[in-house]
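Engineer: Only the shape, not the letters, is given here:
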């Protein structure tokens, strides 16, 4: 947001990190309303780099709004609480578990829903995590897994559709664990089916990062055959070597990921595979790294989130033998290059092919398989346009 004189007295929420944070930031922005000269940094702590970026955002916000009350919430405000609180720019911290409670901000409970701020509506249906991956600090910041009930999710979907959303994105810290804490432990597939059955007018439903080993049979069948579910599968994969996966305390094997992708692509060839991959996990040898590289080829990963490993406080992996930092950086670069090569070929395969693209406010939009497309001038924001890309510029179809 601009820090110009006209907006200096209005609240601003700065969001870092995951799609769940984006969804929560939008709710906070609406909740704060006309609360005055307040800046909130909704922080991330998934890696040391994320914490560094949080600190940068705090300093940048203070320079832009020197007289504002600057508050920090999010995972870094939990996990690095003492360090963030000690920053001279920070006026206070809001607990992650309390950031969507109006009482935390001394504002009244909103009588009207938050306005839709983007053409794709992000709905946080799950929060927290019950797993204990050896590298991950997020359960410290988010707590145990909690799920919204089906009726509550449907109310959120209905609200966004009424405001004109054409695409709904379901998000969560561990989205595939949705329902495990609810009566009768419904699966994510049951939630997805309930949404699609209730809203025939919903054209596009997208799922954020999924733990492949937790994808239930019902959801797998819908991913393979339901046209309204976007053909875009982003896996919380983390590595391509079985020994490293065991040391990470992941619950899937390399073969599990390969089999899932092969099964889905056999039924729906256009499905695009994305994945989170960690480079330089403790004890990772060159052979382990080679397996990590090769799974990019085997799964044809075209949407890659590459994380150089960084030790996080109070995690088992931080006590394991560490890989040299220069090697971690070099291996991350190799993984990124491999994904970039696959992505380039994948994008080239779209040239000359009609795509249904949902227009965003910046003149671009996303195809069903999450290819970013620069749209012709004058394309109506929030509408789905059929376009035929003719070239690629800086990784974007034009």
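Structural biologist: Perfect, I can see it now. Because the structure is predicted, anything quoted here is derived from the model rather than measured.

Engineer: CA only for contacts and neighbour counts going forward, please
Structural biologist: Fine.

Engineer: Now stretch 382-398: buried residues?
Structural biologist: For stretch 382-398, the buried set under the neighbour-count rule, 16 or more other CA atoms under 10 Å, comprises 382, 383, 384, 385, 387, 388, 389, 392, 396, 397, 398.

Engineer: second one coming, line it up with the first:
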């Protein structure tokens, strides 16, 4: 029985796909092991959102070669679609598979026989044009962690100036509601309590063969009826696709939690235009206000990019002040990095690297302040926490419905269980300490 190990770089979507490909291997008789357990085959699922993701791929390949010099190394994912020839030249790589091939890698690569070094020139490349990536593959993570990432949509039709995802994943396409609901029931049977819905542009759910057959709103209504899952969480949704009806539904639903992650990217309308985003900051302000009106304790996360070409000091400060005044909970800060074949490369002036880094630091500090303030607002209230399996120094962690990370004394009975708690204080590690909840009203009276 050959042993196979996986390493995933990048987003939740990649994790869902890696887990699904892993189950395909197990169904064929392979044994799934940890990366450091002398596997015969290494599968590395890559990301290419930033330059660092590319560097990480090379580092993981080097480590795989060190663990087992005779191991077969195959690279899949976004980096593999965008730069297959570059990866093929990395020492120790045996195969590179693009977006249209990655779910067929067991069939394509056969017995995973490594070519002798003396005759091998470079890795085998199986990489169709991105227009060939039209099939949809149902994917979800399982047995990897307390929460499961369930892919509902893939690809993107938005030509944002800085982004390579349409080039790496192809057109927007979706699963069917029926398939997603069936997958959710399978996940529930495994004992998982929380599902995170993921995709490239999940608000665009419903496109099948370039026709809109269903909608994201119809999907979440169907999932809200799935017995056995206690929580559904929406991973990320574009502000122009986050409608009033979606917000109102989450506020009154049985299983969808009050937590939204909404990409902003810039608080300057001029920079949003340069980025080719499909909204202005006024819409974003309106979305946040609507959420907080219906769900005052809702957690709102924000993606923001600093240093995009053309972003002046004044426009960055416009973004900083906009975020500072907005009722949000945390930021995911991305420093712009040049990506081949993107429109942003033609925009001038280019922001120097030292300025990009300065702006990133400022927003990371702001994010810490926002998170602390959000946590402080929740103290003294009761929530339910889903506790996770990771235990360190006799302590275990978990998340409330509204994404507050809490810490409690380890109790094996609490792993993968939800428990009503009262939030007491914030410790030095920015974790919230808890006590058993008394019979007071829960924080989410609107649920």
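Structural biologist: Yep, it's here. Nothing here was measured: the structure is a model prediction, and the numbers come from that model.

Engineer: TM-score of the superposition?
Structural biologist: Comparison of the two superposed chains (TM-score structural alignment, normalised by the length of structure 1) gives a TM-score of 0.91, and 385 aligned residues with a CA RMSD of 2.0 Å.

Engineer: Now render the buried residues of stretch 382-398 of structure 1 as TSV, adding secondary structure and distance to residue 44 of structure 1.
Structural biologist: Output for those, formatted as TSV (DSSP: H, G, I helix; E, B strand; the rest coil; distance: CA to CA, whole Å):
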residue	secondary structure	distance to residue 44 of structure 1
382	coil	29
383	coil	32
384	strand	32
385	strand	34
387	strand	36
388	coil	37
389	coil	35
392	strand	32
396	strand	27
397	strand	30
398	coil	33
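
Engineer: Looking at those, which is nearest residue 284 of structure 1?
Structural biologist: Nearest to residue 284 of structure 1 among these is residue 396, at 33.7 Å by CA to CA.

Engineer: which one in structure 2 is aligned with the closest one?
Structural biologist: Aligned against structure 2 by TM-score structural alignment, residue 396 of structure 1 finds its counterpart in residue 431.

Engineer: distance of the residue nearest to its match when sequence neighbours are not counted from residue 299 of structure 2?
Structural biologist: The shortest distance from residue 431 of structure 2 to any non-neighbouring residue, by CA to CA, 6 or more residues apart in numbering, is to residue 406 (5.2 Å). Residue 406 of structure 2 sits 14 Å away from residue 299 of structure 2, going by CA to CA, to the nearest Å.

Engineer: coming back round to it: so which of the buried residues of stretch 382-398 of structure 1 would you say is closest to residue 358 of structure 1?
Structural biologist: residue 384 (4.3 Å).

Engineer: My reading is that residue 302 of structure 1 is in a helix; is that accurate?
Structural biologist: No: counting by DSSP: H, G, I helix; E, B strand; the rest coil, residue 302 of structure 1 falls outside a helix, being strand.

Engineer: my read: it touches residue 340, true?
Structural biologist: Yes: Residue 302 of structure 1 is within contact range of residue 340, at 7.3 Å (criterion: CA atoms under 8 Å).

Engineer: Of the two, which one has the most company?
Structural biologist: residue 302 (25 against 17; other CA atoms under 10 Å).

Engineer: hmm, who's touching stretch 368-381 of structure 2?
Structural biologist: Contacts to stretch 368-381 of structure 2, defined as CA atoms under 8 Å, 6 or more residues apart in numbering, come from residues 297, 299, 328-330, 404, 422-426, 430, 432, 442-443.

Engineer: corresponding residue for residue 136 of structure 1 in structure 2?
Structural biologist: Using TM-score structural alignment, residue 136 of structure 1 sits opposite residue 163 in structure 2.

Engineer: Could you say which helix or strand holds its match?
Structural biologist: Using DSSP states H and E, residue 163 of structure 2 falls within no helix or strand.

Engineer: Residue in structure 1 paired with the residue nearest to residue 431 of structure 2?
Structural biologist: Match for residue 406 of structure 2 (TM-score structural alignment): residue 373.

Engineer: try residue 58 of structure 2
Structural biologist: That one, residue 58 of structure 2, aligns with residue 55 by TM-score structural alignment.

Engineer: Provide a list of residues in contact with the closest residue to that match other than its chain neighbours.
Structural biologist: Residue nearest to residue 55 of structure 1 in three dimensions, not counting chain neighbours: residue 84, with 7.7 Å by CA to CA, 6+ apart. Residue 84 of structure 1 makes contact with 55, 76, 77, 90, according to CA under 8 Å, 6+ apart.

Engineer: Now for those residues, which sits with the most neighbours around it?
Structural biologist: Most surrounded of the contacts of residue 84 of structure 1: other CA under 10 Å gives residue 76, at 30 neighbours.

Engineer: Name the nearest residue to the counterpart of it in structure 2, sequence neighbours excluded.
Structural biologist: The equivalent of residue 76 of structure 1 in structure 2 is residue 79 (alignment by TM-score structural alignment). Of all residues not flanking residue 79 of structure 2 in the chain, residue 48 sits nearest, at 4.9 Å (CA to CA, 6+ apart).

Engineer: Name the helix or strand for the aligned residue in structure 1 for that neighbour, please.
Structural biologist: Using TM-score structural alignment, the equivalent of residue 48 of structure 2 in structure 1 is residue 45. Following DSSP H and E, there is no helix or strand that holds residue 45 of structure 1.

Engineer: about what we covered before: ok, average deviation of the helix or strand hosting the residue nearest to residue 431 of structure 2 from structure 1?
Structural biologist: Assigned by DSSP H and E, residue 406 of structure 2 belongs to strand 405-409. Here the mean offset of strand 405-409 of structure 2 against structure 1 after fitting is 2.0 Å, by mean CA distance after the TM-score superposition for structure 1.

Engineer: What are the buried residues along that strand?
Structural biologist: 405, 406, 407, 408.

Engineer: which residues in structure 1 does the helix or strand hosting residue 363 of structure 2 match up with?
Structural biologist: Assigned by DSSP H and E, residue 363 of structure 2 belongs to helix 353-378. The aligned range for helix 353-378 of structure 2 in structure 1 is 325-350, by TM-score structural alignment.

Engineer: Mind jotting down where the helices sit in structure 2?
Structural biologist: For structure 2, the helices defined by DSSP state H cover 12-27, 51-67, 78-82, 84-88, 105-109, 165-169, 177-189, 216-223, 244-252, 269-274, 281-294, 313-325, 353-378.
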